[in-house]
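**Student:** Sequence and predicted structure are below.
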Amino acid sequence: MLDKNVSRLINEQVTAEFYSAYLYLDFANYYYDEGLDGFGHWYDIQAQEERDHAMLMRTYLQNNGEKVKFEAIQKPDKEYRSLEDPLKFGLEHEEYVTSLINGIYKAAKDVDDFRTMQCFDWFVKEQGEEEKSADDLIKKFKLFGNDPKGLYALNQELLARVYTAPSLVL
């Protein structure tokens, strides 16, 4: 059995991960509407990663005898005024998710829940990668986004991204 607070936080994180997927699909829709299919594709893959994170956490709860409680997923409410806006919102969102993951880790540490800490080591590392990817994309956009040829090349690079499912063992 998991500590009640740890279980509650992980359940809340499942919803947060599904929200992340919705948010990234909204970003993808924006980019597809703008004719940037590579950017749209990149965020489609981000959405798939977030759905997989939610499912991993769901499985972790179930494997530890906990009930999974799905909550309503909020509608994304971002307004995009420039092609860079979703990129900035994405980095801000990943930093927020990192704070949530860190909160779960700390709650597990506070009650000596080593199993949850070991599981969430993976998510802590993943968040570092997510923040770096989001930041790198912003940097590339700043370098190339104002030049049509550069934007085209960056869009093509993003279109080549391939999804890799996580290999976390619960």
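**Tutor:** Here it is on my side, so go on. These figures come from a predicted structure and were not determined experimentally.
**Student:** drop to CA atoms for contacts and neighbour counts, all remaining ones
**Tutor:** Fine.
**Student:** Quick check: which element contains the residue nearest the centre of the chain?
**Tutor:** Central residue of the chain (CA atoms, centre = their mean): E50, 4.6 Å from the mean position. If you go by DSSP states H and E, E50 is part of helix 37-63.
**Student:** Structure two is appended below for comparative analysis:
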Amino acid sequence: HTYLSMSYFFARSGVGLMGFSGLYRSMSQEEQSHADALAKYLLKRNGAVELNTIKKPATCSWANIGTTLNETVRLENCVSESLSTLYRLAEKHNDVVTTDFIVTEFLNEQIESIREVNLLIARWRTLEKTPNGVYLLNRELEHKFKA
């Protein structure tokens, strides 16, 4: 829900950063896709899918771009840590099929996602010092993502 919250914040008429909104909408959809893939995998392995309550984000205001990007990389690192824990559990039980699934479906992509966010942070650090930095970065993101 955090990425969706970010997307909605940036899409607000008083904010209007549609490039950022598109980025976070895309990230939200990607995480939903990962959840679906994991659920389907569990069902293939005769497991049960239990849906729990999703905790709402701690904030719904993402006005500080630097803070938002840092929260994004923190969240991506948390996902990586959770997947690594799941991998180690599967490895402990000699479940090579699940370890392969986790690596090929999730961990490799997580590495790329973290790199992309870190590159975005580096780009922001350069642009935040310029008068139109937010506009320039938003414009770059608009070319990559549609909100």
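**Tutor:** Ah, there it is. This one's a predicted model, so the numbers in the text were calculated from it and none came from an experiment.
**Student:** so where in structure 2 does the helix holding E50 of structure 1 end up aligned?
**Tutor:** Under TM-score structural alignment, helix 37-63 of structure 1 corresponds to residues 18-44 of structure 2.
**Student:** Centre of structure 2 to the edge, which residue is at the far end?
**Tutor:** Distance from the centre of structure 2 peaks at N94, with 29.3 Å (CA atoms, centre = their mean).
**Student:** hmm, back to that, show the contacting residues for the residue nearest to the centre of structure 1.
**Tutor:** E17, F18, S20, A21 (CA atoms under 8 Å, 6 or more residues apart in numbering).
**Student:** can you check R139 of structure 2 too?
**Tutor:** R139 of structure 2 touches G19, counting by CA under 8 Å, 6+ apart.
**Student:** Tell me how far it lies from L75 of structure 2.
**Tutor:** Distance, R139 of structure 2 to L75 of structure 2, by CA to CA, to the nearest Å: 24 Å.
**Student:** top of the contacts of E50 of structure 1 by neighbour count?
**Tutor:** Taking other CA atoms under 10 Å as the neighbour criterion, S20 ranks highest of those with 27 neighbours.
**Student:** Ignoring the adjacent residues along the chain, who's closest to it?
**Tutor:** Excluding the flanking residues, the one nearest S20 of structure 1 by CA to CA, 6 or more residues apart in numbering is E50, at 6.1 Å.
**Student:** ok so, going back, so the counterpart of the residue farthest from the centre of structure 2 in structure 1: helix, strand or coil?
**Tutor:** Taking TM-score structural alignment, the alignment pairs N94 of structure 2 with D112 from structure 1. Secondary structure, DSSP: H, G, I helix; E, B strand; the rest coil: D112 of structure 1 is coil.
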